[in-house]
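Novice: I'd like to go over a predicted model; first the sequence, then the structure.
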Amino acid sequence: MNSENFVSSLREFLNHSPTPFHAVRSMQARLDEAGFEALDERQVWQLEPNQGYYVIRNGSSIVAFRTGAGSAVDKGVRMVGAHTDSPCLKLKPQPDIHRHGAYQWGAEVYGGALLNPWFDRDLSLAGRVVYLDNNDITGKALIDFRRPVATVPSLAIHLDREANNARSINAQKDLPAVVLLPGEGEKKSVKAVLLAELERVNPELAAKDVLDFEMSLYDSQPAAIVGLEGDLLASARLDNLLSCYVGLRALLDMEQGQAALLVCNDHEEVGSMSAEGAQGPLLTSILRRWLGDGDYHRAMAGSMMVSADNAHAIHPNFADRHDENHGPRINQGPVIKVNNNQRYATNSVTSAFYRRLSGSLGLPCQTFVVRSDMACGSTIGPLTAANLGIKTLDIGVPQWGMHSIRETAGVKDCVNLYLVLKLFFASPELP
């Protein structure tokens, strides 16, 4: 395969997916182009063998699957899971702040964001707007300003001499973003700003009022290839849009015949407890409708899930934050994530199966275990394993700067994971 084209397409996907809503829309466009059929959960489904289908819930989660040529009940379903959300700053319902000659937006921290890198960035705004049109009909639309419209300025070192030694961030006081320096007595509102942008970009909608919104600030700097040898990928939202894209490409490019599925859930960064999150009924509901209630449990007993979520690469400046035998390196292969306390769902059977697939392609993989004196994060892997009763592997591309506004991963690792997942989807046997 052409690695350069693969990574170029990945960068395009990242640049056009500033929110889960936009990420799902980007994936939907690729599925439509590949001939997948959209399914409506409110309608009766008539599924055909060896066909591709997808279901979208809330506009922010998506499940795409191939029915396969044979019996999914007898042969099992090969599944890959990822998540569409990333830590960020989301506008509050009433974000407008006017003080000291500045118009600002108040924002709530979503997920476990690394906050320091949000200062002094060229921030744009994107998300979903619910509007009322000239016929008093309610509609929904996605908005992406695609240009810098805000910034969170740092306080000068002269006014905070201890900033480099002991500065903490108060999310309420320190993070409102500056949007405009309005004229004396001029008042702005975010709803007016959104309505104006909606009219500019989509005048055919005839929107007359913004009823509500879910908007996120994001770094307007596009994804880039960095490093002297061009071996690193730097971008916002690599955790976990990278896995969404890799899983989607693997599903689209797989050798057809086996039953295969990709699920990309929203709300992983805040616990997955929602109608479209991994703790919700989305995936179970779709599988039951596809396989039939009577055969669902038989099918799950012979199926396997690969939960793909990025891993912590060893940081050359902070090597002591890793277990001495488990410091994954960037571009040395995807990382099998292990935790005996079930924060990851990997076991020896699923790990060995991945190693066999990877080895058959001559590709490397690595292992991560958190230090015994540090808390371990988690993924949708254990949640999905518990909900479905399915064998599960947790794996991910190693990266630096996880949950920062800009993260870094290895180009080779992205391609490596894609090749193994494509083989996994087509594998005639599962463990």
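Specialist: Yep, it's here. Residues are numbered from 1 along each chain as shown.

Novice: C-alpha only now, for contacts and for neighbours.
Specialist: Fine.

Novice: so who does the residue positioned nearest the centre of the chain touch?
Specialist: Most central in the chain under C-alpha atoms, centre = their mean is Thr84, positioned 2.8 Å from the mean C-alpha point. Residues in contact with Thr84 (C-alpha atoms under 8 Å, 6 or more residues apart in numbering) are 19-20, 23-24, 60-61, 240-241, 244, 264-267.

Novice: now, which of these lie within strands?
Specialist: Ser61, Cys264, Asn265 (DSSP state E).

Novice: look up how far Tyr110 lies from the last one.
Specialist: The one in question is Asn265. From Asn265 over to Tyr110 the distance is 16 Å, taken as C-alpha to C-alpha, to the nearest Å.

Novice: which parts of this protein are helices?
Specialist: Along the chain, the segments classed as helices by DSSP state H run 3-15, 20-33, 72-75, 163-166, 171-174, 190-201, 238-253, 282-291, 293-301, 348-360, 380-388, 411-426.

Novice: out of the ones in strands among the contacts of Thr84, who's nearest Gln366?
Specialist: Of all the ones in strands among the contacts of Thr84, Gln366 sits closest to Cys264, with 23.8 Å by C-alpha to C-alpha.

Novice: which ones are touching the closest one?
Specialist: Per C-alpha under 8 Å, 6+ apart, neighbours of Cys264: Ser61, Ile62, Val63, Gly81, Ala82, His83, Thr84, Cys244.

Novice: try Asp323
Specialist: Asp323 touches Val369, Val370, Arg371, Ser372, counting by C-alpha under 8 Å, 6+ apart.

Novice: what do you get for Thr151?
Specialist: With contacts defined as C-alpha under 8 Å, 6+ apart, the neighbours of Thr151 are Phe119, Asp120, Arg121, Asp122, Leu123, Ala177, Val178, Val179.

Novice: PyMOL command for the buried members of those?
Specialist: If you want just the buried ones from those in PyMOL, going by 16 or more other C-alpha atoms under 10 Å, the selection is:
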select buried, resi 119+121+122+123+177+178+179
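
Novice: next up, a structure to set beside the first:
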Amino acid sequence: MPFSADAHTHARDLLDFIDASPSPWHAVATCARRLEAAGFQRLDEVDRWSLQAGGKYYVVRGGASIIAFVSGGQPLAEAGFRMVGAHTDSPGLRIKPKPAEHAQGMIRLGVEVYGGPILATFADRDLALAGRVLVKGESEARLVHFPDPMLRLPNLAIHMNRDVNEAGLKFNKQTELPLLLGVADAREADRRFRDPIARQLGVAPEALQTWELVAYDTQKGVLWGVDREFIADSQLDNLASCHAALSALLAVDQPDHTAIVAFFDHEEVGSESAAGAAGSFVSDVLARLSASQQLDAEDSQRMRARSFFISADMAHGWHPNFPSAYEPCHKALVNGGPVIKSNANQRYSTDAQSAARFMRYCEQAGVPCQQYAHRTDLGCGSTIGPIVAAQLGVASVDVGAPMWAMHSIRESAGVQDHLWMTQALSCALGA
């Protein structure tokens, strides 16, 4: 079926957003640029804040987490807030602090596995480095992003791995995952790693002090399918949700309640960090919002009781090649609409009331919605939803756009779903 020009335009903007954001630090920088272009003012946690009704603000913590908000026209105690949360990080390979290793005239870079990627999908891909680097004598990290391939994880030939198609492609995480960088003798290994980074930053190689770098896929995102109805890119989990929520916030105009989006780092590894959803970031921002309106403890509780939180993370789309992987009657179809995710053991924060509330937002937006529950005999993943809901004591729902190949280096989702999710979140933040 053909899709609207609006859906394709919005999907292409998502691809641009992801391609500009090969690391969580770049994702926050991309968000910040879009917010500032829309008139949002950057706040710093070390400064005193002076917030105005109707003001637009954002604050960054740790370089890879960001909270943006539009102050509502009504007092927080009377109107509360509406918040959408997502995460900026994705599973993958992170470069070690001293990565360069010499092996028979070749240089390999040692990596750590971050989160739970499908490791086999990293083989034979055009990889490069992106992330942040600290230069000696400077307090602020600098971003680096190499657009051209510079790393590779070549497969072993089938002649030496005859049962790969039956047993599956597997890598020993310590010995078989290091990435090939180039050719050099042992004395040049570290220098060959540092040189391109130093050139991009315009400093001497020995000035590079520390770094946090990811190995990312340089292939740009595309629309595919006979009617270009699908999206393929890296990091759809969960930059697609960040893009949808950010687009929704940018569309908010003079809300009665305060509209907030909060994008956290470290969700893929448990969220336990100063900048993660289990840290104090969102509570600290809400405390300062409350202080700006001189709310006492009683009014702060009233504010939370009137508020609502949407945890937006991607959902498992039904795969026609693997129907037995899904719970009967809970097949979330790609291009079938936003998905409400439920789990009786609170791996998702949804309850009946919050699900019904999101259904109303979808109805107001004129978009369909679906419901998802995991197979009972399979372990269910989780999100920031239960973490933030428990921390704030705020009604919460877990939702997401359906997708395929979650945690692959190359994921797929639906063009129409992304527009529908944005429209539903727009109703939630602006309603």
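Specialist: Structure's in. What do you need? What you see is a predicted model; the values in this text were computed from it and never measured.

Novice: TM-score for these two?
Specialist: Scored against TM-score structural alignment, normalised by the length of structure 1, the superposed chains reach a TM-score of 0.94; 420 aligned residues with a C-alpha RMSD of 1.5 Å.

Novice: need the contacts of Cys264 of structure 1 in a markdown table (columns: distance to Pro398 of structure 1).
Specialist: Output for the contacts of Cys264 of structure 1, formatted as a markdown table (distance: C-alpha to C-alpha, whole Å):
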| residue | distance to Pro398 of structure 1 |
| --- | --- |
| Ser61 | 24 |
| Ile62 | 24 |
| Val63 | 25 |
| Gly81 | 17 |
| Ala82 | 15 |
| His83 | 16 |
| Thr84 | 18 |
| Cys244 | 15 |
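
Novice: mind jotting down where the strands sit in the stretch 101-250 of structure 1?
Specialist: Remark: strands assigned in the stretch 101-250 of structure 1 by DSSP state E, counting those that start in this stretch are 102-110, 123-133, 138-144, 177-180, 207-219, 224-226, 232-235.

Novice: nearest to Phe36 of structure 1, out of those?
Specialist: Among the strands of the stretch 101-250 of structure 1, strand 138-144 comes nearest to Phe36 of structure 1, with 22.4 Å by C-alpha to C-alpha.

Novice: redo the strands of the stretch 101-250 of structure 1 as JSON lines? Include distance to Pro93 of structure 1.
Specialist: Below are those laid out as JSON lines (distance: least, C-alpha to C-alpha, whole Å):
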{"stretch": "strand 102-110", "distance to Pro93 of structure 1": "9"}
{"stretch": "strand 123-133", "distance to Pro93 of structure 1": "12"}
{"stretch": "strand 138-144", "distance to Pro93 of structure 1": "16"}
{"stretch": "strand 177-180", "distance to Pro93 of structure 1": "15"}
{"stretch": "strand 207-219", "distance to Pro93 of structure 1": "8"}
{"stretch": "strand 224-226", "distance to Pro93 of structure 1": "33"}
{"stretch": "strand 232-235", "distance to Pro93 of structure 1": "28"}
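
Novice: so Leu232 of structure 1 makes contact with Val411?
Specialist: Yes. With contact defined as C-alpha atoms under 8 Å, Leu232 of structure 1 reaches Val411; the gap is 5.5 Å.

Novice: list only buried entries from the contacts of Asp323 of structure 1.
Specialist: Val369, Val370.

Novice: find the nearest non-adjacent residue to Leu194 of structure 1, please.
Specialist: Setting aside the residues directly before and after it, Leu194 of structure 1 is nearest to Val210 in space (C-alpha to C-alpha, 6 or more residues apart in numbering), at 7.3 Å.

Novice: measure that neighbour to Leu142 of structure 1 for me?
Specialist: Counting by C-alpha to C-alpha, the gap from Val210 of structure 1 to Leu142 of structure 1 is 12 Å.

Novice: more neighbours, these two?
Specialist: Set side by side, Val210 of structure 1 and Leu142 show more neighbours around Val210, with 22 against 19, by other C-alpha atoms under 10 Å.

Novice: residue in structure 2 matching that one?
Specialist: When structure 2 is aligned by TM-score structural alignment, the residue opposite Val210 of structure 1 is Leu208.

Novice: can you pull the contacts of that match?
Specialist: Val133, Leu134, Val135, Lys136, Arg194, Ala198.

Novice: who touches the second one in this structure?
Specialist: Contacts were defined as C-alpha under 8 Å, 6+ apart; by that measure Leu134 of structure 2 touches Glu140, Ala141, Arg142, Leu208, Gln209, Thr210, Trp211.

Novice: the top strand by length along structure 2 against structure 1, how far on average?
Specialist: Criterion DSSP E: the longest strand present in structure 2 is strand 92-103. Once fitted to structure 1, strand 92-103 of structure 2 is off its aligned match by 0.8 Å on average (mean C-alpha distance after the TM-score superposition for structure 1).

Novice: between Val210 and Leu142 of structure 1, which contacts overlap?
Specialist: Shared contacts of Val210 of structure 1 and Leu142 (C-alpha under 8 Å, 6+ apart): Val129.

Novice: strands of the stretch 301-431 of structure 1, start to end?
Specialist: Along the stretch 301-431 of structure 1, counting by DSSP E, counting those that start in this stretch, strands occupy 304-308, 311-312, 335-337, 366-368, 391-396, 398-400, 407-410.

Novice: which one, of the ones you listed, ends up nearest to Gly101 of structure 1?
Specialist: Nearest to Gly101 of structure 1, of the strands of the stretch 301-431 of structure 1 and by C-alpha to C-alpha, is strand 407-410 at 34.0 Å.

Novice: any idea how far Gln221 of structure 1 lies from His16 of structure 1?
Specialist: Gln221 of structure 1 is 12 Å from His16 of structure 1, by C-alpha to C-alpha.

Novice: actually Arg30 of structure 1, not the one I typed
Specialist: Per C-alpha to C-alpha, Arg30 of structure 1 is found 13 Å from His16 of structure 1.

Novice: nearest to Pro382 of structure 1, out of the strands of the stretch 101-250 of structure 1?
Specialist: strand 102-110 (21.8 Å).

Novice: find me the equivalent region of that closest one in structure 2.
Specialist: The aligned range for strand 102-110 of structure 1 is 106-114, by TM-score structural alignment.

Novice: do the same with stretch 312-326 of structure 1
Specialist: Stretch 312-326 of structure 1 covers residues 316-330 of structure 2 once aligned (TM-score structural alignment).

Novice: got the buried residues for the matching stretch?
Specialist: For stretch 316-330 of structure 2, using 16+ other C-alpha under 10 Å, the buried residues are His316, Gly317, Trp318, His319, Tyr326, Glu327, His330.

Novice: do the same with stretch 364-377 of structure 2
Specialist: Buried positions in stretch 364-377 of structure 2, judged by neighbour count with 16+ other C-alpha under 10 Å: Ala365, Val367, Pro368, Cys369, Gln370, Gln371, Tyr372, Ala373, His374.

Novice: good, we can wrap up now.
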